[in-house]
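Engineer: Predicted structure and sequence below. I'll ask about it afterward.
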Amino acid sequence: MPVYRAPVQDMLFLLNDVLRIEQYADLPGFANATPDMVEAVLTEAGKFCEEILFPLNQSGDLEGCTRHADGSVTTPAGFKEAYQQFIEAGWTQLTQPEAFGGQAMPHVVGFPAEEFRMSANQAFAMYPGLTQGAISAILVKGSAELQAKYVPKMVSGEWGGTMNLTEPHCGTDLGLIRTRAVPNGDGSYAISGTKIFISSGEHDLTENIIHLVLAKTPDAPDSVKGISLFLVPKFLVKDDGSLGERNGAVCGSIEHKMGIHANSTCVMNYDGATGWMVGDENKGLAAMFIMMNAARLGVGIQGLAQAEIAYQNAVEYAKDRRQGRALTGPQDPQEKADPLIVHPDVRRMLMDGKATVEGLRALALWGALQVDLAHMAASEEDRQMADDLVSLLTPVIKGYGTDKGYDVATNAQQVFGGHGYIEEQGMSQYVRDARITMIYEGANGVQAMDLVGRKLAQNGGRAIQAFFAIVDAECAAAKSKPAIADLAGKLEKANGELKAATMWFMQNGMANPNNIGAGAHHYMHIMGHVALGLMWVRMAEASQKALDDGRGNAAYHQAKLITARYFAERFLPDAGALRRKIEAGSETMMALTPEQFHLA
C-alpha cells in the first residue's frame, strides 16, 4: 500500500537555516511567522494531510466524480467531509488578508502546506487551490463592491473559485475566444459561450462557486486586446449576502482524463449567465494573468509534490524488496537476496529523485519568498528585485519543475519493476497525476518561450543579469569553503554555459526567430539546473554550518552534503550539452516539409 510522510523537517531546515526567514520579522505578515509558530503550522498541516487527505487519494482516483442529469457533480466518497474539516481547521485562510478573514501568513509559509496537500491528494488540493488564485485576481482588479461581496466567503472556504479560459477551438491562443458578454444595462453582463478543461468547475464541496470567465464585449477588438474578465457566480448573491437563484452557468460534462480523476474537470456552458466585469474593459488578460501566474507557481509545486510522494514510495520499496545480490558481494548473507537499494542503477534513480525533489523544494520556497518580498520588502529597490526574480523564475519553476517532477515519478515507478505498473501499488496514479502538470496553466513549451521570448529581454535584461550576479557572488564566496568548493566551481561553470546560451540568443534570435523556438526548452533546462545548483550551494553551506555547530540531525545534514555533491557531478555537466543543442540552431529542425514527417 502507498505511504506518505510530510517532509516537515526538510521544510523547517529550508525556512530557518537556508532562507533564514527570521530576518524579515519586521515586515508585514512575517511578525507572526516565528520559528515556533511556523513549526506548529507545518506540523499540523502535515498531520492533516497524512491522516485526512492521503487516505482518500487512491480511492478518489478509482471512484472519480459523477455528473448528474441536472448538471450537478458529486465528488468521491469522503471528499465532502474532508473539505468541511479542512475549512473548519482554517487552512483556506492561512495566507489571505486579515481584512477578509484571513490569517495573513506569508506565502513562504503557505507554500509548504500546499506541497503537503498536493502530495497527499492532488485532486482534492486543486479545489481550494483554484479558489486562492481567484481571490488574488479579485483583490487586485475587482471593485471594492465585488471584493466585499465575494471574497470573505471565498477566504472562509464556504465558496469556491475557478478560472475559465480555454474553449473547444482555442487554448494558448486566447485571441480566438468566442464567449460573449453583452451589457444588461444595469452594470451586469449576459455571458454566453462554452469553456472546456475547467478544473473544479462544478462540485458539491462548497455552496457557491465563483467563476472568473474571459469573454469579449460586442464592440471589442477581435484579438487578445479585446478580452475582458467577468465574475460569474454559480448562484446569484443577494445584497444581504444570501444566495439567490441559480445562474446560467452549468456543467455540460466531465472530461474523462488520464489522471486527477477526483477533480471535476468540466465543460462549462454559459447561457446568458449574469456576470460582472473585473477590472477594465478589454484588459481581462492582464487581470487573469494575476491568477495564472499564481497558478503556475502552484503547478510547479504539484510537479514537486508528485515527485516527492513517488520518491518516498520508491525508497520504501527499494529497502524492502529483495532481488539479486550486490555487485560487491552479498550484503545480507543470511537472506536469499539483497534489497533493491544495493544496486547502483536503483541508487541512480533514487539519488536523481532526492537531488531533484530537495532542490525543487528549495527553489519553490525561494520563489515564494520573492512573492512576499515583492509586496512587503522595505525598499522600492528590494521590491523591484524580488518582482524581477519571481517573474523570471515562474516559468522555470513551472516548466522545468514539472518536467523533472514527472521524470522522478516515472523513475520511481521503474524502481518497482512490474509491480509499479499494477494499480494497487499506487505508482501509476503518481505518474498519471504528474503528467498533467506539464500541460495545464500553459504547456511547458509555452513556459520555455515565455522565459526566452519575454523574460530575458524584459526591462533590458535586468532580471537575468541580477540572477547571473547572484549565482556568481555566491559561487565566489563558496569556493573558499572546502566542503562546497567543488560544487561551487561546477555551478560557476554551468552558469557560464547559461550566459553563453543567453548571448547566443541575443546574436542569433533576431535574425531567425525559429532559433529561439528551437532552443527555448533546452535553455529552460540549463536555467533550471543552475537555479537548483544555487539552491544546493545554499543547502550544503547551511548543513555544513549545522554540523560545525553541532546542531540538528547529523545524518540528515551529512545526507544533504552527499546529495549536493551528487547534483554537482550528475546534473550540472548537462548544462554544456544543452548549450550545444541550442547553438545547433533551427535549420534541421525546420527543414522537413509537413509531408516528410511520415512517408508510407
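Structural biologist: Looks like it arrived, so ask away.
Engineer: C-alpha only now, for contacts and for neighbours.
Structural biologist: Noted.
Engineer: Enumerate every residue touching the closest residue to Ala485 other than its chain neighbours.
Structural biologist: Leaving out its chain neighbours, the residue that sits closest to Ala485 by C-alpha to C-alpha, 6 or more residues apart in numbering is Lys479, at 4.0 Å. Contact analysis of Lys479 by C-alpha atoms under 8 Å, 6 or more residues apart in numbering lists Ala485, Asp486, Ala488, Gly489.
Engineer: let's see it at 10 Å
Structural biologist: Contacts here follow C-alpha atoms under 10 Å, 6 or more residues apart in numbering; on that basis Lys479 touches Ala485, Asp486, Leu487, Ala488, Gly489, Glu492.
Engineer: On the three-state scheme, the residue of the chain most remote from its centre is what?
Structural biologist: Distance from the C-alpha centroid of the chain peaks at Gln334, with 45.8 Å (C-alpha atoms, centre = their mean). Classification of Gln334 by DSSP: H, G, I helix; E, B strand; the rest coil places it in coil.
Engineer: then this one, side by side with the first:
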Amino acid sequence: MPHYKAPVRDMRFVLNEVLDLDGHYQQLGLEEVNSELVDAFLEEGAKFSQNELAPIYRTGDEEGCHFDNGVVTTPKGFKEAYAKYVEGGWPSLGGEPEFGGQGLPTSAGIPISEMTGTANWAWSMYPGLSHGAVATIEEHGTQEQKETYLPKLTSGHWTGTMCLTEPHCGSDLGLLRTKAEPQADGTYKISGTKIWISAGEHDMADNIVHIVLARLPEAPAGTKGISLFIVPKFLVNDDGSVGERNAVACGSIEHKMGINGSATCVMNFDGAKGWLIGPENKGLNCMFTFMNFARLGTAIQGVAHAQLAFQGSVEFARERLAMRSLSGPKNPDGPADPVIVHPDVRRMILTSKAFAEGGRALVYFLSQLGDKVKLAKDEAERKEADSLMALLTPIAKAFLTEAGVESACLGIQVCGGSGFIREWGMEQNLRDAKISTIYEGTTGIQALDLLGRKVLQTQGAALRPWTKVIHKYCEGVAEQENMKEFAEPLSRLNKEWGDITMAVGAKAMQNIEEVGGASVDYLMYSGYVTLAYFWARMAEVAQTKLAEGTSEEDFYKGKLATARFYFKRLLPRVAAHKGAIEGGVDCLMAITEEQLAL
C-alpha cells in the first residue's frame, strides 16, 4: 500500500511562484505573514499528515466507527491523532486572536487542509467542519455567543457541525420541519431529526456545537422562514466549562460506501436548548457563511483524491512489470518492462496529475480571494473578490470533485487487479471520493447555481470579470512565442465560453428547462477552461525558470510537460460538452415516465 507523501515542493511552486504569496500579503498589509512562515507550516503539516494520519488511513476505513446506545467511538488512533493536532495548535491557525486564534489568513491554512485530507479524508472531516462553525459564529453571533463558544472551538477542544438535512428533505431546505419554540428566558426549544450529520457525535472532543436550521412558529413557508440556532451537545456553564447534557442525541450512524472513519449521524433534537444566531427567518443567509467554506473544503477533497490516485498509481506503475514497450524493451535485463512505459498508462497517470496540480492552483487562488474578502482595506476590492469567489466556488466544488472521482477510478485502473483489492489502497480512494460530488450540493445543484443564478440571472455580469481576467492574461503573453501553444487555444475557448452563455440564455427565454438541460455540461466546460488558465500560468513560470537556468530542471520540465498534456488531451473535452449543450433539453424530456419505467 502506498504511503502518502505531501507534495510540498509543488505547494511552494503554486503559492510562491504562480500566486506570489508574499506580494499578496504585502498588498493586504499583513506585515507578520509571509512565505517563510507558511513554508514552516508546510514542513510541519507534512510531518503530521505523513506520520500521524496516513498510518491510520486504511485501518480507520476497515474498523469504521462504533455505535452503542447513542455513544460513538471513532476508529483506533483517531482520538490520539486529534489530541496531537490540537496540541500542535493547528485548529487555531485562522482563528481570531481575541479568542485564542493565530489570526492567519485563509490562504495560510488551506495547504494544511489539503495535506490532512489527502492523508486521511475521513479523519480530516472532524476538524474540518469546525472551521465553518467558527466562521458562522464570528460573522453572525452576538458578543456573548462568541465569548461562549469561540475560544474552545478555535482551540479545537470543541468541534462543530452543520445540521441541515432531514429524512424527508435533502438539498431542498424549504421543506424542513425542525421546530424552534421561543422560551421565556430568550432561548429556544429545538425539536426535530437531522440526518447525514458528519461528526455529529464522536469521542474526540469535550463538546460538540451544532449549527442547526429550524423554523419559528408562524414563520413564512419555504426558505424565507428558516432561522439558525446554536445547539451544544453539553450546555456551557458561566465559567466556560462543560455543564449538563442537552436534549440532543445520536440515534444511529450510517453504514456507508466510504469515509467509514467519519461518523455520519442521525441526530435527534428533543426540545434541546438552543440560541438564535443572526436575525429571525434569515438562517439560510447566515448558513451560507458555513456553506461557502464547506464547498471550498469539498473542492480540496477533489484535489486530495486526484493527488492520492496520482501518487499510488505512479508508485505501482514503476514497479509492476508487464509486456514490452511497442518501440522496444526499456528494461532489457528484466522479463518485461514496467507498465509506466506504456502510453495508455501514462495517459491515466497524467490525467490524475493534471487534475491534482491544476486543481491545487485553483483552490489556492480561491483562498487568496477569501483573504481579500475578509482583509482588503478597499471596499471595492472586497466586493470584487467576493463576486469572483461566488462565481468560481461552484466550479471548484463540482468540477474538481468530478475530476477527483475520475482520477480515483483511474488509480484503480492503472493498478489493474491490485487496484481492485484493499492492499494497494486505490479502491478506498474511490469509495471515499464519491461522496464529494454529492454533499454540500450535488454537481447538478452546483451547476444550476452557476448557470442559472450566477450567470443568467445577472445577464452574464458575474461571468465577465473572470473571462476578462483570462482575456487580459492571454493578451499579455500573446507576443511570447513559447506561450502561443497555450494562449491561442485558451483565448479562443474563453471567447467561445461567452458565445455559449449567450446561446443558452436565448434558448432559456423560449424554454426555461434549457437551463437545467445545459447546466452540468456548462459547468464542466467552465471548469476545463478555468483550469486551462492556471495551467497556462504554470507553464509560463516553468518556461521562465528553465530559460533562466535552474538546478531543478526535472521539476520544471515535468510541469511544462503536464501543461502540454492538459492542453492536448484534456482541454479538447470541451468540444463534447459544447455539443451536448447544443443538443438541447428536448431529447431529455421527450420520453415519458412510463416509458422510462419499462
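Structural biologist: Structure received. Quick caveat: nothing in here was measured; it's all calculated off a predicted structure.
Engineer: if I look at the residue nearest to Ala485 of the first structure, how far off is Arg296 of the first structure?
Structural biologist: Lys479 of the first structure sits 34 Å away from Arg296 of the first structure, going by C-alpha to C-alpha, to the nearest Å.
Engineer: same thing with Glu114 of the first structure?
Structural biologist: 13 Å.
Engineer: Quick check: neighbours shared by the two?
Structural biologist: Gln302.
Engineer: hang on, the earlier thing: what does the residue farthest from the centre of the first structure correspond to in the second structure?
Structural biologist: Using TM-score structural alignment, the partner of Gln334 of the first structure in the second structure is Asp333.
Engineer: Give me the mean deviation of the top strand by length along the second structure from the first structure.
Structural biologist: The longest strand of the second structure (DSSP state E) is strand 264-276. By mean C-alpha distance after the TM-score superposition for the first structure, the fitted strand 264-276 of the second structure averages 0.3 Å away from its aligned residues in the first structure.
Engineer: which residues of the stretch 101-250 of the second structure fall in helices?
Structural biologist: 106-119, 121-140, 143-155 (DSSP state H, counting those that start in this stretch).
Engineer: whoops, the stretch 301-450 of the first structure was the one
Structural biologist: Using DSSP H, counting those that start in this stretch, helices in the stretch 301-450 of the first structure cover 344-376, 380-395, 401-415, 427-437, 444-449.
Engineer: Burial-wise, tell me which of those comes out on top.
Structural biologist: helix 401-415 (a mean of 26; mean count of other C-alpha atoms under 10 Å).
Engineer: Can you give the distance of that helix from its chain's centre?
Structural biologist: 15 Å (C-alpha atoms, centre = their mean, to the nearest Å).
Engineer: and it, what other elements does it pack with?
Structural biologist: helix 284-320, helix 344-376, helix 427-437, helix 444-449, helix 514-549 (3 or more C-alpha pairs under 10 Å, 6 or more residues apart in numbering; DSSP states H and E).
Engineer: run the last query once more with 8 Å
Structural biologist: Using 3 or more C-alpha pairs under 8 Å, 6 or more residues apart in numbering; DSSP states H and E, the elements in contact with helix 401-415 of the first structure are helix 284-320, helix 344-376, helix 427-437.
Engineer: which of the residues in stretch 508-524 of the second structure are buried?
Structural biologist: Ala508, Glu514, Val515, Gly516, Gly517, Ala518, Ser519, Val520, Asp521, Tyr522, Leu523, Met524 (16 or more other C-alpha atoms under 10 Å).
Engineer: Adding distance to Asp270 of the second structure, write these out as a markdown table.
Structural biologist: As requested, those are exported to a markdown table (distance: C-alpha to C-alpha, whole Å):
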| residue | distance to Asp270 of the second structure |
| --- | --- |
| Ala508 | 46 |
| Glu514 | 44 |
| Val515 | 41 |
| Gly516 | 39 |
| Gly517 | 42 |
| Ala518 | 43 |
| Ser519 | 40 |
| Val520 | 40 |
| Asp521 | 43 |
| Tyr522 | 44 |
| Leu523 | 41 |
| Met524 | 43 |
